[in-house]
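# Here you go, sequence then predicted model.
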Amino acid sequence: MDTTVTETLIELATRLAAVSSHEDETAAGDEIEAWLCAETDADVRRDEVGNVIARNGAGERSLALVGHHDVVAPADEQVTDDGNYIVEACDGRLYGRGTADMKGAVAAAMLAFRDIDVAGTSSERTSSDDASLPGELVFASFVGEEVGGVGARHAIDEGFSPDYAIVGEGSTGYSSPGVTDVAVAHKGRRGSTITAHGSAAHASEPDAGENAIYRATDAVSLIRTLEAPTVEVAGESLEGSVVVTEIDGGTAMNVVPDRCDVTVDERTVPGERAAIERLEDLEGVEWTVDQDLPPMRCGDEAFAGGVLQTADSVQSGSPEFVTKPHATDAGWLAAAGTECVICGPAEPGEAHTADESVSVAVLERCYRIYRGAAENWLG
């Protein structure tokens, strides 16, 4: 790895990670937009919700390098006196909120986007002859990923529809420690509320009312009988789940309750869902979907295989196709028709922690994967 590239990557990742973006992503978006405008000749635009999207080249096909620059709320010890984040380098890692999830990957994708010579990937092309390019290279960093894909959904609604995308969420350490794998599927999440309605009465005369908690327990019993779906992806089983997580009902010890609310967490898998809609057949029970984050599965074996081949060529370990247990913006993109894979530096257990960190060596590796995969795709 060129030491200049390494130094630039560390500096950029550190600068991005230091900017507060758990409540307002504006300043982080400003940094990304300004860097892209200064360092590339791409068409860089900021949409009305704060997404930063840069485009280079032209053609019938498009490949996007995708990330997000919002983060979850930091721990107190991760914040400076001025409200930004503390970022420290130690033992080959960068420590700080957002280093793993996922400003480190955003920095690697930005640098790769800058360094990919779109016009020069074929000797028959020139920078002034966009019509001969095989496709468009896109960089996108979204807002609101941590709160349900706000930015990705807005971009899709406004016409963002690359044919292919490499999403830089974590895929390191899944098949074996330290290896950066390629995730070709992940679970989704559907969160819902069961509301059981009854009629209140004095507890001394329970038959005078209709106990909403009893109706809620009937719903819970039904939930426990549902079979969670399982699909086979990349040689392993991706298993869904359905679980009751909260219950709230009643107003007093001596009152038959007229309402009871139950929350349900459902992990969905591509193409299959538990038959939770059966709740609607129960008397006095209402089912409301509060959040539905889609799962993802890559259906283009050639694209996924190309990224895996590049990942294999830039590391000593042997990467594999893997699956992820949680939803990402790749789910929204896949639902809109984009073929996605996930490849990024974060390791299981690093994101959202008080000592969040990312390996500098793996950041460098991801830069090489993003650049190599895109150049191979363009070539």
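Okay, I see it.

# hey, let's count contacts and neighbours off CA atoms from now on
Will do.

# residues in contact with residue 230?
Shown in contact with residue 230 (CA atoms under 8 Å, 6 or more residues apart in numbering): 237, 238, 239, 240, 269, 272.

# out of the residues you listed, which are buried?
The neighbour count (16 or more other CA atoms under 10 Å) marks 238, 240, 269 as buried among those.

# Which member of those is positioned nearest residue 45?
residue 269 (33.8 Å; CA to CA).

# who's in contact with the closest residue to the closest one other than its chain neighbours?
Take residue 269 and drop its neighbours on the chain: the residue closest to it by CA to CA, 6 or more residues apart in numbering is residue 187, 5.0 Å away. Going by CA under 8 Å, 6+ apart, residue 187 touches 238, 240, 267-270, 294-296, 324-327.

# Please verify my assumption that residue 255 contacts residue 207.
No: using CA atoms under 8 Å, residue 255 is not in contact with residue 207; the gap is 11.8 Å.

# I'd assumed residue 356 was in contact with residue 95.
Yes: if you go by CA under 8 Å, residue 95 and residue 356 touch, sitting 5.8 Å apart.

# how near is residue 90 to residue 359?
Taking CA to CA, to the nearest Å as the measure, residue 90 falls 10 Å from residue 359.

# dropping in the other structure now:
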Amino acid sequence: METLLDLNLPATELTAVICDIASVSGEEKALADVVEASLSAYEHLAVDRDGDTVVARTGRAAGSGDTARPGDTARSGDTARSGRVVVAGHLDTVPIAANLPTKRDGDLLWGRGTVDMKGGVAVMLRLAAHITEPVRDVTYVFYDNEEVEAERNGLGRISRTRPEWLEADFAVLMEPTAAAVEGGCNGTLRATIGLSGQAAHSARWWMGDNAIHRAGDVLRRLSAYTPAVVDVDGLTYREGLNAVAIDGGIAGNVIPDRCTVTVNYRFAPDKDEEQAFAHVRDVFDGYEIELADSAPGARPGLGRPAAAAFIEAVGAEVRAKEGWTDVARFSALGVPAVNYGPGDPQLAHADDERVPLGEIALCEDRMFAWLAP
């Protein structure tokens, strides 16, 4: 018989329990098994699984054999509920660094996953188990492989293969934000600028054309560049365009004929990927430039009724998310999203990872205030 989690435990205690179930990326099966079994015990939830991603949904007819599916609308006269939202969090962690099992020291819980992001997962489990008739239907997504390469990401996988599971008006990704609300996220791209010259022996340098020296103009353009500050849905996003690598050189006695400068552009979510790359091409007009990779940003959608209700319920500071997170996967599906969860993101992945228990309790209370009738 499958071991079940005690979802009557407060989220602070439940966090320690699930942190002590090791789930390094690619090894989430044990935790996914227990999450699936534990949530399947609740009649008001419809539970599905894809690999080691577990999805649990509330529905207006749950328990009667006719559970509402994502995208269902309210019945006529059903004013108690409005729309559907997604609450998501990943089950995996980075590798353990002699920081499990967890330990408690006063109001701090230490150990791998306490910040990123099993405190948020514990809150999700509590919400799923105990809010049987939420004011808006909820899809809870517990996904695998967030901490590794994008093609393995469980949320990305179901967004491609089962997008109907993620249909919603609004989403909350319970990544650590120190209990602040971080709306949307910037997009990111990397591009390479190829510089050509003429190889020659360095003793007869005048016979060549140094490609590395040609990088000087590229770097001057970057030094003179003024990044934009952009308002999107009432939040301020700071852009940035920076060199992150230079590659060139053949040998210590050869004038190089090739040099490549790699730049990283962090762009506000008012732009799509094509517009962002067009901007980079404009900045480096006249140069050979290639797109290496990119990921779109995400608008926070704070004007949506579900988003407005969330902001009012949690009563937390709202700011822009400067980095990239999986909220962008929701945005690509037309679902605006925010990041909100316990833990200082600067402690994520640290050997001394730790979370204040009060933050977990605060996030639990605020999420209950948003979803409970």
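On my side now, so go ahead. All values derive from a computational prediction rather than experimental measurement.

# would you list the buried ones among the contacts of residue 230 of structure 1 in JSON lines and tack on secondary structure and distance to residue 308 of structure 1?
Formatted as JSON lines, those follow (DSSP: H, G, I helix; E, B strand; the rest coil; distance: CA to CA, whole Å):
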{"residue": "238", "secondary structure": "strand", "distance to residue 308 of structure 1": "20"}
{"residue": "240", "secondary structure": "coil", "distance to residue 308 of structure 1": "26"}
{"residue": "269", "secondary structure": "strand", "distance to residue 308 of structure 1": "22"}
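
# and of the residues you listed, the nearest to residue 21 of structure 1?
residue 269 (30.2 Å).

# I'd like to know how far that closest one sits from residue 242 of structure 1.
Taking CA to CA, one finds residue 269 of structure 1 at 12 Å from residue 242 of structure 1.

# for the counterpart of residue 30 of structure 1 in structure 2, helix, strand, or coil?
Here residue 30 of structure 1 is matched to residue 33 in structure 2, going by TM-score structural alignment. Counting by DSSP: H, G, I helix; E, B strand; the rest coil, the backbone at residue 33 of structure 2 sits in helix.

# Inside strands: which ones of the contacts of residue 187 of structure 1?
Counting by DSSP state E, the contacts of residue 187 of structure 1 place 238, 267, 268, 296, 324 in strands.

# Could I have the buried ones of those residues as PyMOL selection syntax?
The PyMOL command for the buried members of those (criterion: 16+ other CA under 10 Å) is given here:
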select buried, resi 238+267+268+296+324
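
# Serialize the ones in strands among the contacts of residue 187 of structure 1 to CSV and add fields for distance to residue 371 of structure 1.
Formatted as CSV, these follow (distance: CA to CA, whole Å):
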residue, distance to residue 371 of structure 1
238, 30
267, 33
268, 32
296, 23
324, 23
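
# correct me, but residue 199 of structure 1 touches residue 207?
No: at 10.2 Å, residue 199 of structure 1 does not count as touching residue 207 under the criterion of CA under 8 Å.

# Residue 112 of structure 1 pairs with which position in structure 2?
In structure 2, residue 112 of structure 1 lines up with residue 127, judged by TM-score structural alignment.

# Let's verify that match: helix, strand, or coil?
Under three-state DSSP, residue 127 of structure 2 comes out as helix.

# Tell me the spatial nearest neighbour of it, not counting adjacent residues.
residue 368 is the one closest to residue 127 of structure 2 (CA to CA, 6+ apart), at 6.8 Å.

# matching residues in structure 1 for whatever helix or strand the one you found lives in?
Taking DSSP states H and E as the definition, residue 368 of structure 2 sits inside helix 357-371. On the basis of TM-score structural alignment, helix 357-371 of structure 2 is assigned to residues 360-374 in structure 1.

# What's the average distance for the matching stretch when superposed on structure 2?
Here the mean offset of stretch 360-374 of structure 1 against structure 2 after fitting is 2.1 Å, by mean CA distance after the TM-score superposition for structure 1.

# where's residue 331 of structure 1, which helix or strand?
Counting by DSSP H and E, the element that carries residue 331 of structure 1 is helix 329-335.

# which is the next helix or strand following that helix?
Counting by DSSP H and E, the next helix or strand C-terminal to helix 329-335 of structure 1 is strand 339-342.

# Tell me which residue of structure 1 lines up with residue 322 of structure 2.
By TM-score structural alignment, residue 322 of structure 2 lines up with residue 325 in structure 1.

# So which residues of structure 1 form helices?
3-18, 26-39, 104-115, 150-157, 212-225, 301-313, 329-335, 360-378 (DSSP state H).

# wait, which of the ones you listed is closest to residue 51 of structure 1?
With CA to CA as the measure, helix 150-157 is the member of these nearest residue 51 of structure 1 (6.2 Å).

# Which strands and helices lie in contact with the closest one?
For helix 150-157 of structure 1, the packing partners by 3 or more CA pairs under 8 Å, 6 or more residues apart in numbering; DSSP states H and E come out as helix 329-335.

# still on that earlier bit, quickly note the distance from the match of residue 30 of structure 1 to residue 130 of structure 2.
Using CA to CA, residue 33 of structure 2 is found at 20 Å from residue 130 of structure 2.

# ditto for residue 244 of structure 2
Plainly put, residue 244 of structure 2 is 47 Å away from residue 130 of structure 2 if you go by CA to CA.

# Counting neighbours, go ahead and name the busier of these two.
A direct count of neighbours by other CA atoms under 10 Å for residue 244 of structure 2 and residue 130 places residue 130 higher, at 15 against 11.

# No more questions from me, cheers.
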